[in-house]
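*Asks:* Structure, please.
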Amino acid sequence: MLGALSMHAAFVLLLAASVVSASGGEGGLSTGEGTTATPHTDTVSVSGSRDISGGNSGSGGGLALPVSGGEAQTEDENWCIIPRVPCLMPEPAEVAAAGPISISDIATFRPQPPTAAMQPNQWMIVGLDTNFYANASTHVVDGTLFGGTAQVRFTPVGYNWDYGDGTTANLGNAGTTWAKYKIAEFDATPTSHIYDQPGEYTITLAVTYAAEFRVAGSSWQNVVGTLTIVAPPLTATAGHATTVLVDQDCNANPTGIGC
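*Replies:* Below is the predicted model of the structure:
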């Protein structure tokens, strides 16, 4: 467009020079018949920016330059209009959610600590089943992830028991009480253990959690990896049980013979 305007400006200057030369001054243009024609000046006002440096070689419609007090000057052109494309910047949490989230990314979210329980409580009978079970459940923790509010849902998926006598068990069942199983005391359960020797034992439980997260109420997405939390240990004593015959109820008369 600058090229076209320069050509037009050169033409105006040349015309002005001719006027001055022909009239001998600034009074006007001599017609040779004693009359003088006053030159007409067009003011060109251009807005916008379009490249028409190709001159008259283009095809299609022309670009009309608005003028004040005169006719429009037109140049051919070849051009296209590129539509405006809005640019939306995602939130930080949305950027984070676009890729895999690992267990290390949610380190600030901590699951509720599990607890271990046993029946009978803190004692065992050698040769009989002791029932162990874990208190751990699925729960949601609120917090912040990559600058945005988020929720993490923890689900227990594994229970590793160390019974303190050299044996361990990695189970997928949390277990429960004899009463909830609707079985008699000392009956075997999916999580029970038998001690062969009397003594004092420390029992340790470690619960493994899988995690999911979501941001701004979106759907739950899996977190890569798992998290293991160790419960407070249990201490219990194993001993032998002796059965004797007595002539009365020891609960009613604990000082009776044999009680």
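
*Asks:* from here on, contacts and neighbour counts on C-alpha atoms
*Replies:* Will do.

*Asks:* Confirm residue 105 sits in a strand?
*Replies:* No - looking at residue 105 with DSSP: H, G, I helix; E, B strand; the rest coil, it is helix, so not inside a strand.

*Asks:* separation between the residue nearest to it when sequence neighbours are not counted and residue 97?
*Replies:* Spatial nearest neighbour of residue 105, excluding adjacent residues (CA to CA, 6 or more residues apart in numbering): residue 145 at 7.9 Å. Per CA to CA, to the nearest Å, residue 145 is found 9 Å from residue 97.

*Asks:* Surely the residue nearest to residue 105 is in contact with residue 107?
*Replies:* No - taking CA atoms under 8 Å as the definition, residue 145 is not a contact partner of residue 107, at 9.8 Å.

*Asks:* Pick out whichever of these two has more residues nearby.
*Replies:* residue 145 (22 against 10; other CA atoms under 10 Å).

*Asks:* Quick check: that one vs residue 10, distance?
*Replies:* For residue 145, the distance to residue 10 - CA to CA - is 65 Å.

*Asks:* cool, and residue 166?
*Replies:* 102 Å.

*Asks:* Which one's more surrounded, those two?
*Replies:* Neighbour count, other CA under 10 Å: between residue 166 and residue 10, residue 10 has more, with 12 against 6.

*Asks:* So which bits of the strand or helix carrying the more buried one are buried?
*Replies:* Assigned by DSSP states H and E, residue 10 belongs to helix 2-23. If you call a residue buried by 16 or more other CA atoms under 10 Å, then helix 2-23 has these buried ones: 4, 19.

*Asks:* That one packs against which elements?
*Replies:* strand 29-30 (3 or more CA pairs under 8 Å, 6 or more residues apart in numbering; DSSP states H and E).

*Asks:* Toward the C-terminus, what is the element adjacent to the strand it packs on?
*Replies:* That would be, after strand 29-30 and using DSSP H and E, strand 36-37.

*Asks:* Residue 117: what secondary structure?
*Replies:* Under three-state DSSP, the three-state class of residue 117 is strand.

*Asks:* this one as well, want them side by side:
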Amino acid sequence: MLVFVLISMLAGAAVVHADPDIFGDWEPDGAQLSAWAWDDSAGKFVRQEPGFISSDPNQYKYELQCHLGGGDFDADCLATVLECKNGPDGKDGIPVTWLKAPAGVPNPVWSYHSGPTCLFDARPEDLLPRIAAMIQSEFQKLPISAGRVTAQPSPHTLRGADTNFYAEAAEQQFDIKILAQDVHVEARPVQYTWNYGDGTTLGPQSSAGGPLPQDRWGEKTATSHVYTRTGDFSVVLTTSFLGTYSVNGGPPLPIPGQGQFNAPPRTVSVWRSITRNYADDCLKNPQGAGCPGAPPTSR
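*Replies:* Predicted coordinates for the structure are as follows:
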């Protein structure tokens, strides 16, 4: 009885695919994801013209789980078909499997990519473009860490000397919901911009910098900075991330543009160096000028 119900449900989905109120122009052999492109002039997604070239080496489509082509289904698969319950507005979704093929190849041979997974929407051919239109702004809202800022030397450095700054940023992953769909996002740091707090900036550039051994502090690096006056300065790092996203376990797709995120400010105190000669014997007078126990001099 369970198999009969599943066959009826899935076979019914294949029969009604031409009904625009249910599946639009979704065809029995899968909805082609690469059939859509963003039109800047129209401000919306439009179907791609033949010959459209994407930067992704693959093209993708999804099929009903257990679908064999020609309206047939795999009976053994139907016994374990994925249940897609509790979608938007309490409606059920459809179980799908993602396929891939080399981009730009007419009538390609499709191979398995991922799935099965659920797709929840009354018109699944419209769901992915709607998510694509939202993904850039959703990406910018994520709690992505721009990385930790380190200064050498720190927390005090010297006026007129190179202070080495570097960032420690990492790839990050997030699982979010968009239009009630499961969306997996991966973010990768690619560029860094430094605001040194004294009116000067560096970047954006690809180098995050790196640590120096203590005996090399004061050397010029790709991210170092020379302060020309004393004081406390708030250093802010802005890290730019590239991202990809996948919907309901589907193929990873690029997120347009870059997301920019600021690291917590790092305060650096810039001191001046002064050379003096002292006559005190620190063993006899530990509080004498220049001795380790003496009060600090002004910077």
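
*Asks:* what do residue 145 and residue 107 of the first structure both touch?
*Replies:* Both residue 145 of the first structure and residue 107 lack any common contact, where contact means CA atoms under 8 Å, 6 or more residues apart in numbering.

*Asks:* And the helices in the stretch 1-150 of the first structure, which stretches?
*Replies:* 2-23, 92-97 (DSSP state H, counting those that start in this stretch).

*Asks:* what sits against the residue nearest to residue 113 of the second structure when sequence neighbours are not counted?
*Replies:* Of all residues not flanking residue 113 of the second structure in the chain, residue 99 sits nearest, at 4.9 Å (CA to CA, 6+ apart). Neighbour list for residue 99 of the second structure: 60, 61, 62, 63, 110, 111, 112, 113, 114 [criterion: CA under 8 Å, 6+ apart].

*Asks:* Where does residue 99 of the second structure sit: helix, strand or coil?
*Replies:* strand.

*Asks:* Please report how far it lies from residue 133 of the second structure.
*Replies:* 23 Å.

*Asks:* Then residue 11 of the second structure?
*Replies:* 32 Å.

*Asks:* likewise residue 159 of the second structure?
*Replies:* 49 Å.

*Asks:* repeat for residue 39 of the second structure
*Replies:* The value you get for residue 39 of the second structure to residue 133 of the second structure, if CA to CA is used, is 11 Å.

*Asks:* higher neighbour count, the two?
*Replies:* It is residue 133, of residue 39 of the second structure and residue 133, that has more neighbours when counted by other CA under 10 Å, with 16 against 12.

*Asks:* in what helix or strand does the spatially closest residue to residue 72 of the second structure that is not a sequence neighbour lie?
*Replies:* Counting by CA to CA, 6+ apart, the nearest residue to residue 72 of the second structure once its immediate chain neighbours are dropped is residue 11, at 7.9 Å. If you go by DSSP H and E, residue 11 of the second structure is part of helix 2-15.

*Asks:* cool, and residue 161 of the first structure?
*Replies:* Assigned by DSSP H and E, residue 161 of the first structure belongs to strand 148-162.

*Asks:* Where in the second structure does that strand fall?
*Replies:* The counterpart of strand 148-162 of the first structure in the second structure, using TM-score structural alignment, spans residues 181-195.

*Asks:* can you list the residues that contact stretch 126-133 of the first structure?
*Replies:* 116-120, 124, 174-178, 186-189, 191-198, 238-241.

*Asks:* so that stretch aligns onto which residues of the second structure?
*Replies:* The aligned range for stretch 126-133 of the first structure is 159-166, by TM-score structural alignment.

*Asks:* Now the terminal residues of stretch 68-86 of the first structure, how far apart.
*Replies:* Across stretch 68-86 of the first structure, first to last residue, CA to CA, it's 37 Å.

*Asks:* So the residue sitting nearest the centre point of the second structure versus residue 225 of the second structure, what's the distance?
*Replies:* The residue lying closest to the centre of the second structure (CA atoms, centre = their mean) is residue 187, at 2.2 Å. According to CA to CA, residue 187 of the second structure and residue 225 of the second structure sit 28 Å apart.

*Asks:* And for residue 14 of the second structure?
*Replies:* Following CA to CA, the distance that separates residue 14 of the second structure from residue 225 of the second structure is 65 Å.

*Asks:* Now for residue 172 of the first structure, how many residues are close by?
*Replies:* 15.

*Asks:* brain fart, residue 91 of the first structure
*Replies:* 12.

*Asks:* so where in the second structure does the strand ranked longest in the first structure end up aligned?
*Replies:* In the first structure, assigned by DSSP state E, the strand with the most residues is strand 199-215. Matched against the second structure by TM-score structural alignment, strand 199-215 of the first structure falls on residues 231-247.

*Asks:* in the matching stretch, what's buried?
*Replies:* 233, 235-247.

*Asks:* Give me the distance from it to the chain's centre.
*Replies:* 11 Å (CA atoms, centre = their mean, to the nearest Å).

*Asks:* again with stretch 110-123 of the first structure
*Replies:* The answer for stretch 110-123 of the first structure is 34 Å, by CA atoms, centre = their mean.
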